[in-house]
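Visitor: just need the structure, nothing else, for what follows:
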Amino acid sequence: MTVSPPATDFSTDLALALRLADAADAQSLPRFDAPDLEVSRKADRTHVTDADLATERAIREILSTERPDDGILGEEYGTEGDARRQWIIDPIDGTANFLRGVPLWGTMIALAVDGVPQVGVVSMPALGRRWWASAGGGSWTATDAGPRRIVVSGVDSLDDASVSFQSIAQWSDAGKLPELLALADRVWRDRAYGDIFSYMLLAEGRIDMVAEFDVKEYDIAAAVPIVREAGGRMTAFDGTETLSSLSALATNGILHDPFLSLFRDVQRS
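Guide: Model (predicted):
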């Protein structure tokens, strides 16, 4: 999946994606912190809840009616169709948080055209927050006063940067623990805000970098247009313009190359 879009009007698709998020919230939020929540494990030993399954089904049902010719890639029900237009769905990003009653989870909905994410919506109903973007249309979030356009920070020094590294275990499993320690030593502030919320904090200019490993396309696709339209940059951890390498590095754009240089210096040492 590449990350540089052509200029096209996706307003109709964005409107649909926002309605899909409404339908998703109607499924997921009533099940959050529910005493009878059903939890099981998938073949890869990760958790799945009845809310994950119901939320993805609700999205797919709408798409089957309104976009029958489009393809779908969802975390829970896999790939459907083989179209150049593909909806990419993570019904509940942060399932571990969801099942423990931690409100940092959300639904991610993206539309990719020829492998490029062009529309992205992230809804975190337990926080009462939503973000969205489409190619050429800017990045936005909902507020009590109405939609507000968001932009990344203008921080231009690693020494002043605030970063989210997701988890120590993730970096260790990827063999990147030396890079994480070097990062923590260099920047002003390091925290693990976790999952999709980190990318939304980046797009709002509240932090300056997010990096994670072992990610699938549905884990990250919706964040791509939101970060990009806010003025940020997203690549794989090695700097390539793809998100198919199971890693992601998102920054405010200004600091992208300095972060890559920092990581490369560690790898050479």
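Visitor: can we go C-alpha only for contacts and neighbour counts from here?
Guide: Fine.
Visitor: the strands in the stretch 101-250 of the chain, which residues?
Guide: Per DSSP state E, counting those that start in this stretch, the stretch 101-250 of the chain carries strands over the ranges 106-113, 116-124, 129-134, 139-143, 146-150, 162-164, 189-191, 209-213, 233-235, 247-251.
Visitor: centre of the chain to the fourth one, how far?
Guide: Okay, so that is strand 139-143. Relative to the chain's own centre, strand 139-143 is displaced by 15 Å; criterion: CA atoms, centre = their mean, to the nearest Å.
Visitor: buried set for that strand?
Guide: Under the neighbour-count criterion of 16 or more other CA atoms under 10 Å, strand 139-143 has 139-141 buried.
Visitor: any chance of the strands of the stretch 101-250 of the chain in JSON lines, with distance to Asp90 too?
Guide: Converted to JSON lines, those look like this (distance: least, CA to CA, whole Å):
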{"stretch": "strand 106-113", "distance to Asp90": "5"}
{"stretch": "strand 116-124", "distance to Asp90": "10"}
{"stretch": "strand 129-134", "distance to Asp90": "15"}
{"stretch": "strand 139-143", "distance to Asp90": "19"}
{"stretch": "strand 146-150", "distance to Asp90": "23"}
{"stretch": "strand 162-164", "distance to Asp90": "21"}
{"stretch": "strand 189-191", "distance to Asp90": "24"}
{"stretch": "strand 209-213", "distance to Asp90": "16"}
{"stretch": "strand 233-235", "distance to Asp90": "19"}
{"stretch": "strand 247-251", "distance to Asp90": "16"}
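Visitor: please give the structure of this sequence too, so both can be compared:
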Amino acid sequence: MAGYADDLSLAHLLADTADSISMSRFRALDLRVESKPDLTPVSDADTAVEQAIRATLARARPRDGVVGEEFGRTEAAAGPGTRRWVIDPIDGTKNYVRGVPIWGTLIALLEGDTPVAGLVSAPALGRRWWAARGHGAFAGKHQHAATRINVSRVGRLADASFCYASLTGWADTGRLEPVVDLALNAWRSRAYGDFYGYMLLAEGALDIMIEPELSLWDVAALIPIVTEAGGTITELTGRPPGDKTAAIATNGLLHETILTALVSPRR
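Guide: Here you go, the predicted model:
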């Protein structure tokens, strides 16, 4: 995978370290959980994973910056550069602290503001997903046990599997009614939440995934995987998702249908 082969290999190495730490603390009786200022939980596993990833990046990529959920932004040690690694040490912390196995480490590489490579590792599910710009998306247990993945070809909402996150969040945006309408008019609707709905979309197992607001570390790794699998992911305006924006991901064929439903005036 010319251009990003070394970066993806490093991402897998980072994920190996993350998996080892997070799995050793998963369902641990002495797991320490605190509340951040926004009242979301953070465990000692979240902080330990991010610290370990940052330590490796400082050695292996001193010219790259780092942005992480728990410790913010760190500029490159070897001078300003255009590349940044974006880390969510445990996406799905609420699942993690309750013993639900749907959680994962998200690792992305950005050039400027564009995510060019992404990896999601869900060790409790025994699965990873990864992609680099221009080279397709893959899933498997590890880098050397991979299958190329693609989105579905479903073209009608009535035939589509619709996935959503946070009805409360959609209510806060004033768009709960169209979200409910979409769910009622789809073939099937489920709320898998966090990274998992996007990965199922990339695999072609569902056709639509929407979320009212994501931070950069929540979405950066997802963008290359969804797009390289042939899907489309934007915010409500149709632009690429950014920090603190909605994320609308589809197989591409259904994208305009979903955007139109969500941005049209309420009846």
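Visitor: now the buried residues of strand 139-143 of structure 1 in a markdown table, with distance to Ile89 of structure 1?
Guide: A markdown table is the format used below for those (distance: CA to CA, whole Å):
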| residue | distance to Ile89 of structure 1 |
| --- | --- |
| Ser139 | 19 |
| Trp140 | 19 |
| Thr141 | 19 |
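Visitor: tell me the one of those residues nearest Leu127 of structure 1?
Guide: Thr141 (12.6 Å; CA to CA).
Visitor: just checking, what residue in structure 2 corresponds to the closest one?
Guide: Under the alignment (TM-score structural alignment), Thr141 of structure 1 pairs with Ala139 in structure 2.
Visitor: quick check: closest non-adjacent residue to its match.
Guide: Distances taken as CA to CA, 6 or more residues apart in numbering put Trp129 closest to Ala139 of structure 2, at 4.3 Å, once the chain neighbours are dropped.
Visitor: pretty sure that neighbour sits against Ala145.
Guide: No: with contact defined as CA atoms under 8 Å, Trp129 of structure 2 does not count as touching Ala145 (11.1 Å).
Visitor: among the two, which residue is more densely surrounded?
Guide: Comparing Trp129 of structure 2 with Ala145 by neighbour count (other CA atoms under 10 Å), the higher total belongs to Trp129, at 28 against 10.
Visitor: for the more buried one, which residues are in contact?
Guide: 119-121, 137-140, 199, 225 (CA atoms under 8 Å, 6 or more residues apart in numbering).
Visitor: can you do 7 Å?
Guide: By CA atoms under 7 Å, 6 or more residues apart in numbering, Trp129 of structure 2 lies in contact with 119-121, 138-140.
Visitor: quick one: the helices in the stretch 151-267 of structure 2?
Guide: Secondary structure of the stretch 151-267 of structure 2 (DSSP state H, counting those that start in this stretch): helices at 167-172, 176-185, 194-202, 216-219, 222-228, 255-263.
Visitor: which residues are contacting stretch 141-148 of structure 1?
Guide: By CA under 7 Å, 6+ apart, the list of residues contacting stretch 141-148 of structure 1 reads 129-132, 140, 149-150.
Visitor: among the residues you listed, which ones are buried?
Guide: 130-132, 140, 149-150.
Visitor: and of the strands of the stretch 101-250 of structure 1, who's closest to Ala83 of structure 1?
Guide: Closest among these, once you apply CA to CA, is strand 106-113, at 8.7 Å.
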